[in-house]
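K.L.:
After the sequence you'll find the predicted model.
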Amino acid sequence: MPTNGALLGTPTKVTQGSQTKGGIGESTLRPDGTLKVTGEFAYSSDMWHEDMLWGQILRSTVAHAEIVSIDTSEALAQPGVYAVMTYDDLPTEVKNYGLEIQDTPVLAHGKVRHHGEPVAIVAADHPETARRAAAKIKVEYRELPVITDEASATAPDAIHVHENRDDHHIGHVPHPNIVHRQPIVRGDADEAAKRADVIVKGEYYFGMQDQAFLGPESGLAVPEEDGGVHLYIATQWLHSDLRQIAPVLGLPEDKVRMTLSGVGGAFGGREDLSMQIHACLLALRTGKPVKIVYNRFESFFGHVHRHPARLYYEHGATSEGKLTHVKCRIVLDGGAYASASPAVVGNASSLGIGPYVVDDVEIEAIALYTNNPPCGAMRGFGAVQACFAYEAQMDKVAKQLGMDPVEFRKLNAMEQGTIMPTGQPVDSPAPVAELLRRVTAMPLPPERQWESSEGADVRQLPGGLSNTTHGEGVVRGIGYAVGIKNVGFSEGFDDYSTARVRMEVVGGEPVAVVHTAMAEVGQGGVTVHAQIARTELGVAQVTIHPADTQVGSAGSTSASRQTYVTGGAVKNSCELVRERVLELGRRKFGTYHPAWATAELLLEGGKVVTDGGEVLADLVDVLGDEAVEVEAEWRHRPTVPFDLHTGQGHGHVQYSFAAHRAVVEVDTELGLVKVIELACAQDVGKALNPLSVVGQIQGGTTQGLGIAVMEEIIVDPKTAKVRNPSFTDYLIPTILDTPTIPVDVLELADDHAPYGLRGIGEAPTLSSTPAVLAAIRNATGLELNRTPVRPEHLTGNA
């Protein structure tokens, strides 16, 4: 058994007082929190196994080329090398994988399609030996022209990124280099445009963002005596990984056992496979455990990124400020492989006009195959790019009309009952105008905060500690934005989760054990599951079993769905356990007290009580030596795919909403920006853990800040090579860049969701970016139609 400290092989025990303290609605502390902040938490990269080998991946140095030859002889001859594998060494006929479309080769065959694509893998007795051996593999390439944008991808003579493509989207796309196309048409936008007093058009560019999680891709594959393999892995979805891994290995799924190890962040970047299959292949080939850990440089090539996008919008409005129509076209660059691009297209199109009432819309969203880095899931999932563009448009239309931008938004804000462009009614609270009102009412930070009696605090100024200014040429700007994000998987996906709950007496005390396959990636799901168990079962002691594939699927830790869906499964299983415990009590004690048969019985504080508070029995006496265990699934309401011609259909389960106000200081001479505050108002339905809720909102807000002013993967348009694969050149916000983030939490219950909750983790990532851009525009008067904003865009040197 490998060692991995707190969360691998050792249950996480959570104990909170007596009665039902630490239940739903309380700010309970995370069981992994102290370990993480003190550096004691064990991540997947910390795993160790006796006699293990180290794996290394050789990646392509070019973006598009035929593979003429691969010579592994020198690598195999190096002392300490146990195995070198290429495409020809794969054990089965299944050599590709993918989330929806199985278009990604385990190792490149015939050609490479993007810079950094895996070509060969090595196992050796030391990581440096493995790296040196990989460097000795000789690959001869014949370079091909690169496809890098829509023009080169859809030209009549364009090379097809994927030859002989036969996936289920090919029949409805106009070109083989288009992964998926989703139009949405409602009403008649052309006719509605005739009623508009103002028509505003805009073109926008959204840069490629990296998830930039701090824990690089890593895992440990251990061969087992039955010919199978046990993979300890940092991932977002154990069962999806299993579904893709097993066929390539030629093993039944029950011989590929998977256990979640410590995850150092995800944000969508771990939905796709990285080193999982490679580690398993090497372990099965050598008969030894194999560990693979990416360095930071490799991590930039080893996972998908957020789709860069070009967005074309037209908004019309009457002189009174009512929107008449919206037309938009959204072009997402999916890179070399499909990943989650089809679903991202569905989100971008269906949420493309934002949280506004518009009867006449014409939308088209597409994702391209190119030779750029593959793109897929990232927090906000297509809705982020759209929000950046439609919120810029709302400001432009308001300016043309001479209206306050917030009042213009409130005038057109959707509410419960609004019909989406897809024809689906919004059947839960949609407090868009109220969120705008709340965020507008929050106090503004003081002017010229850098000034004090003790002198200038340069940390509050653009440029910060570089001490570039003491306030000369610094202008304040304020901007607003609001967004809409779907919750859960959409368009007919069978989105469910499973939970196993066991209740028994341990050490003279009733204990609940919750076992799911939910990937805890830092969102605090293990805390919420314990809170649910305490609330539903009335016990103080709750143990969270390590996540693995020995229980049914929990789905992906993405789409703001885990608290909703896996929380729903835990709640459902707990309710079934409670009923069985009460039935057990009725059989043991019911004849002695009529309340067993007539009262509404509850479990509270380790006892069985009536709804009037009368104690009937102690849970220790009810359970005795018996244990009650239930494994149950929970599904949310069904959805349907959007029509491929009109985009109509009830494709989403739930929506979440957030509004931001950004306050910035801009040095107009140097083009430097300091975001002073990013205030947020968000409806969360029900705050199951208020402290965690605020943390999620602040985290999502900060990620939106990053793409607004600093984060972008730069790809050379001529070679399709990544130019900045490191945290030296790819910048993410530090604590010095992160502004004050006051949060106003609104709780309007969704009657369709467990406890009325609403998924919260993604919505603040949408509206924070356009709010920052709006504030910079307000300060400078510049149009600023791209992210991120760079100094040269503010000084006229772009």
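P.N.:
That came in fine, so what should we check first?
K.L.:
Going by C-alpha atoms from here, please, whenever you check contacts or count neighbours.
P.N.:
Fine.
K.L.:
can you pull out the strands in the stretch 351-500 of the chain?
P.N.:
Per DSSP state E, counting those that start in this stretch, the stretch 351-500 of the chain carries strands over the ranges 361-368, 474-487, 496-506.
K.L.:
The stretch 101-250 of the chain now?
P.N.:
Under DSSP E, counting those that start in this stretch, the stretch 101-250 of the chain gives strands at 104-105, 111-112, 118-124, 138-143, 178-186, 198-206, 218-223, 229-233.
K.L.:
Look through the chain and tell me its longest helix.
P.N.:
Ranked by number of residues, the top helix in the chain under DSSP state H is helix 562-589.
K.L.:
name the helices or strands packed onto that one?
P.N.:
Helix 562-589 makes packing contacts with strand 496-506, helix 525-537, helix 595-598, helix 619-623, strand 628-635 when contacts are defined by 3 or more CA pairs under 8 Å, 6 or more residues apart in numbering; DSSP states H and E.
K.L.:
For the third one, buried residues please.
P.N.:
The one in question is helix 595-598. 595-596 (16 or more other CA atoms under 10 Å).
K.L.:
can you tell me which residues contact the nearest residue to residue 795 once chain neighbours are set aside?
P.N.:
In this structure, residue 795 finds its nearest non-sequential neighbour in residue 671, 5.5 Å apart by CA to CA, 6 or more residues apart in numbering. Applying CA atoms under 8 Å, 6 or more residues apart in numbering, we find residue 671 in contact with 790-795.
K.L.:
Need the winner for burial among the helices and strands packed on helix 562-589.
P.N.:
Sort the helices and strands packed on helix 562-589 by mean neighbour count, taking mean count of other CA atoms under 10 Å, and helix 525-537 sits at the top with a mean of 27.
K.L.:
chain center to that helix: distance?
P.N.:
How far helix 525-537 lies from its chain's middle: 23 Å, per CA atoms, centre = their mean, to the nearest Å.
K.L.:
Just give me how far the helix or strand immediately after that helix in the chain sits from the chain centre.
P.N.:
Per DSSP states H and E, the first helix or strand lying C-terminal to helix 525-537 is strand 541-544. Distance of strand 541-544 from its chain centroid, counting by CA atoms, centre = their mean, is 27 Å.
K.L.:
Below is an additional structure, to be compared with the one above:
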Amino acid sequence: MSTPNGTPTKITQGSQTKGGIGESTLRPDGTLKVTGEFAYSSDMWHEDMLWGQILRSTVAHAEIVSIDTSEALALPGVYAVMTYDDLPTEVKNYGLEIQDTPVLAHGKVRHHGEPVAIVAADHPETARRAAAKIKVEYRELPVITDEASATAPDAILVHENRDDHHIGHVPHPNVVHRQPIIRGDAQEAAKKADFVVKGEYTFGMQDQAFLGPESGLAVPDEDGGVHLYIATQWLHSDLRQIAPVLGLPERKVRMTLSGVGGAFGGREDLSMQIHACLLALRTGKPVKIVYNRFESFFGHVHRHPAKLYYEHGATREGKLTHVKCRIVLDGGAYASASPAVVGNASSLSIGPYVVDDVDIEAIALYTNNPPCGAMRGFGAVQACFAYEAQMDKLADAVGMDRVEFRQLNAMEQGTIMPTGQPVDSPAPVAELLRRVKAMPLPPEQQWLAAGEQADVRQLPGGLSNTTHGEGVVRGVGYAVGIKNVGFSEGFDDYSTARVRMEVVGGEPVATVHTAMAEVGQGGVTVHAQIARTELGVTQVTIQPADTQVGSAGSTSASRQTYVTGGAVKNSCELVREKVLELGRRKFGSYHPAWATAELLLEGGKVVTDGGEVLADLVDVLEDESVEVEAEWRHRPTEAFDLRTGQGFGHVQYSFAAHRAVVEVDTELGLVKVIELACAQDVGKALNPLSVIGQIQGGTVQGLGVAVMEEIIVDPVTAKVRNPSFTDYLIPTILDTPTIPVDVLELADDHAPYGLRGIGEAPTLSSTPAVLAAIRDATGLELNRTPVRPEHLTGT
């Protein structure tokens, strides 16, 4: 059997002093990915394996009258067909927080593309043909698609027998979760406002559009269990949901992380995991499932589309008086991460500004639209789009420069959040704005080449040759955002790391084993850097992530470097203490060389250039190894009060600011983003090269939702209309602008090395910056994403 990451990744630097924290070490998987040699989960193979296929609903809301599998079972090469009635236990649902998602539809389907039956066959085409032969009779029901249809007095309930812990505080059973945040008296404060602006904003449904569609391989074990090789974001969360459905103890469901082709939140929920395991246990053979791109659009959650209603007020001097807002998120048919997204959207809804009087409400709906859940930015993205548009409107009303208006109202360390929580680490919002504004602007009309000939590649429309500069107008826009880091609202957010130190071939080697899902964020590099820094070794081996070590939590919420990095650091420190104790026992307290080593170890540096101490360290470890498995937790948080929204809900905040420069063909409505400059505080850049890559990647993802990305759902049928990259557009290299980055490092004393999570913040502010620049170029209000040509031309 060939399994991605099936052998440890050895990361070696040539010098004892290289490759530690603060250096731009290269990714061990980088060359393989660039050359196409990296093994992803879809590349796995097992002798005598079968192929799985999922039959999905063709309607969004309907009763299932009957399912006939006889023709599928009669097809040569088919080993198994399973429906809801074939599930082996009484546990037939799963979910991240609320277990409301059926493994296979029962009684009714609630969204277009919901799994109804699964097939295992000896060839993928046979499996697809068999699935097509399953006959499902539906009796269609009215669809719930928006707040009006979801909360009407006579609305059909998406979940008829709902009994989760949120039901007691929501105004209607079709509301997943509601979080108000009340601080001060916004109604009274509004009377003091000299200027008031209101806005209604629409944010489209975005897809994670990761590189590798969902895939995995389930292999039955001799003990009656199963081993699942899977591309996921959270191995232990998958395990917790999978084992009860299979009727197996968790120890009999072994999971190994396989090559992950990106995630961005879309792999936090289960997709084909349970289906592959069910088929493997039913047939007694390995079963591989690989989605095609069409199926992937139905197989994972998306970013919540939203309606946002805002009111901001300010004095003549430009100080904010109050903010009122209401955020309505469409969670689709199942809860997924909607409650947590509501918490983020509400608590971060006014942005990185000082406002004493706020009246905020955020809700997520159950509808028959596609399920929505985690995606990079997680509720804060939608809010940032709206509050930054409001800040521009209000600055114009007051008559102030838009950046200076933001700086005047910017939060700083010590600011009290709307939730009552003090910001107790650096919050350089005004400085980030100053830095991004101070960056040189790209030259005007840079599309003019020698001889005043237009280079159409640099113009709106690009190589379609729609313009040579006629009707092209430049615009500049600014935005800044705030994003929480880590799991919040009282979640027990921790990670585990196992570190072993031993001598191999006369050289000390550290081995790091965690369950962290490497989804492209660079944890495999950072963990080695931490081990080198804390233990002073040259060679570090990163073991494949699996469930044979304690949980590392999810690779989401910008938390892995903070939490799992913290666990690796903690384990390394404990290993260091044990090595010291071995040295004391072997050499005694007065051995000169070991005394030197002890001092160096206590200072966090083991090895000197002379090598004498290293030799003694080798002597200590040559007959035994030292291994520690330890957890690391950040400081506790607490749930927001369900009436007032007050509480210490977030452990850390991150901040980024953008300046967008765009050129717009005002006649055709085409936009070219010329530059997206970013300034971001990262606390400490553990790997500067990776930091820049994360910021630029998040920036482009925000650009995508600004001008092109949206899953279109038919408002009448609730069917997805564009489940392919032919019709769902994402930025290519030709759409990617210049992205200069200014990295600020202001340490957070509560975090390992002072670091901040960085991956999400740039996704927040890039979208409203692009919209602000387009508004600057056109003078249009533009209160929705993405902006399309018809919004710019009125056609």
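P.N.:
Thanks, I have it. Because the structure is predicted, anything quoted here is derived from the model rather than measured.
K.L.:
TM-score of the superposed pair?
P.N.:
Here the TM-score for the pair of chains, by sequence alignment, normalised by the length of structure 2, is 0.98; 792 aligned residues with a CA RMSD of 1.6 Å.
K.L.:
Dump the strands of the stretch 101-250 of structure 1 into CSV; add distance to residue 436 of structure 1 as well.
P.N.:
CSV is the format used below for those (distance: least, CA to CA, whole Å):
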stretch, distance to residue 436 of structure 1
strand 104-105, 43
strand 111-112, 48
strand 118-124, 47
strand 138-143, 53
strand 178-186, 27
strand 198-206, 23
strand 218-223, 42
strand 229-233, 42
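K.L.:
how about these, which one is nearest residue 477 of structure 1?
P.N.:
Set against residue 477 of structure 1 and scored by CA to CA, the strands of the stretch 101-250 of structure 1 come closest in strand 198-206, at 20.9 Å.
K.L.:
Enumerate the positions of that closest one that are buried.
P.N.:
198-200, 202-206.
K.L.:
Structure 2: matching residues for stretch 316-325 of structure 1?
P.N.:
Matched against structure 2 by sequence alignment, stretch 316-325 of structure 1 falls on residues 313-322.
K.L.:
quick one: the strands in the stretch 601-750 of structure 1?
P.N.:
Along the stretch 601-750 of structure 1, counting by DSSP E, counting those that start in this stretch, strands occupy 602-604, 607-609, 615-618, 628-635, 654-667, 672-683, 743-746.
K.L.:
Quick one: residues contacting residue 123 of structure 1.
P.N.:
53-56, 81-84, 130, 282, 290.
K.L.:
aligned partner of residue 112 of structure 1 in structure 2?
P.N.:
Using sequence alignment, residue 112 of structure 1 lines up with residue 109 in structure 2.
K.L.:
I'd say that match and residue 56 touch.
P.N.:
No - the pair residue 109 of structure 2 / residue 56 is not scored as a contact, 9.5 Å apart, by CA atoms under 8 Å.
K.L.:
Please say which of those two ends up with more neighbours.
P.N.:
Taking neighbours as other CA atoms under 10 Å, residue 109 of structure 2 and residue 56 compare with residue 109 leading, 28 against 22.
K.L.:
on that earlier part again, which residue of structure 2 sits opposite the residue nearest to residue 795 of structure 1 in the alignment?
P.N.:
In structure 2, residue 671 of structure 1 lands on residue 669 (sequence alignment).
K.L.:
State the distance from that match to residue 97 of structure 2.
P.N.:
According to CA to CA, to the nearest Å, residue 669 of structure 2 stands 43 Å off from residue 97 of structure 2.
K.L.:
between the strands of the stretch 101-250 of structure 1, which gets nearest to residue 29 of structure 1?
P.N.:
Among the strands of the stretch 101-250 of structure 1, strand 229-233 comes nearest to residue 29 of structure 1, with 25.2 Å by CA to CA.
K.L.:
That closest one vs strand 218-223, what angle?
P.N.:
170 degrees (axes from the mean of the first three to the mean of the last three CA atoms, to 10 degrees).
K.L.:
For strand 229-233 of structure 1, give me the average deviation versus structure 2.
P.N.:
Compared with structure 2 after fitting, strand 229-233 of structure 1 deviates on average by 0.1 Å (mean CA distance after the TM-score superposition for structure 1).
K.L.:
any idea how far residue 760 of structure 2 is from the equivalent of residue 656 of structure 1 over in structure 2?
P.N.:
Taking sequence alignment, residue 656 of structure 1 has residue 654 as its aligned residue in structure 2. Using CA to CA, residue 654 of structure 2 is found at 8 Å from residue 760 of structure 2.
K.L.:
between these two, which one's more packed in?
P.N.:
Neighbours per residue (other CA under 10 Å) separate residue 654 of structure 2 from residue 760, with residue 760 holding more: 32 against 27.
K.L.:
Counterpart of the more buried one over in structure 1?
P.N.:
Superposed on structure 1 with sequence alignment, residue 760 of structure 2 falls opposite residue 762.
K.L.:
before we move on, what about residue 485 of structure 2?
P.N.:
By sequence alignment, residue 485 of structure 2 lines up with residue 487.
K.L.:
Am I right that that match is in contact with residue 652?
P.N.:
Yes - if you go by CA under 8 Å, residue 487 of structure 1 and residue 652 touch, sitting 7.4 Å apart.
K.L.:
hang on, residue 64 of structure 2 is in a strand, isn't it?
P.N.:
Yes - assigned with DSSP: H, G, I helix; E, B strand; the rest coil, residue 64 of structure 2 falls within a strand.
K.L.:
Could you pull up the contacting residues of it?
P.N.:
Counting by CA under 8 Å, 6+ apart, residue 64 of structure 2 has contacts 106-109, 136-139.
K.L.:
which residue lines up with it in structure 1?
P.N.:
Under sequence alignment, residue 64 of structure 2 pairs with residue 67 in structure 1.
K.L.:
What of residue 550 of structure 2?
P.N.:
Using sequence alignment, residue 550 of structure 2 pairs with residue 552 in structure 1.
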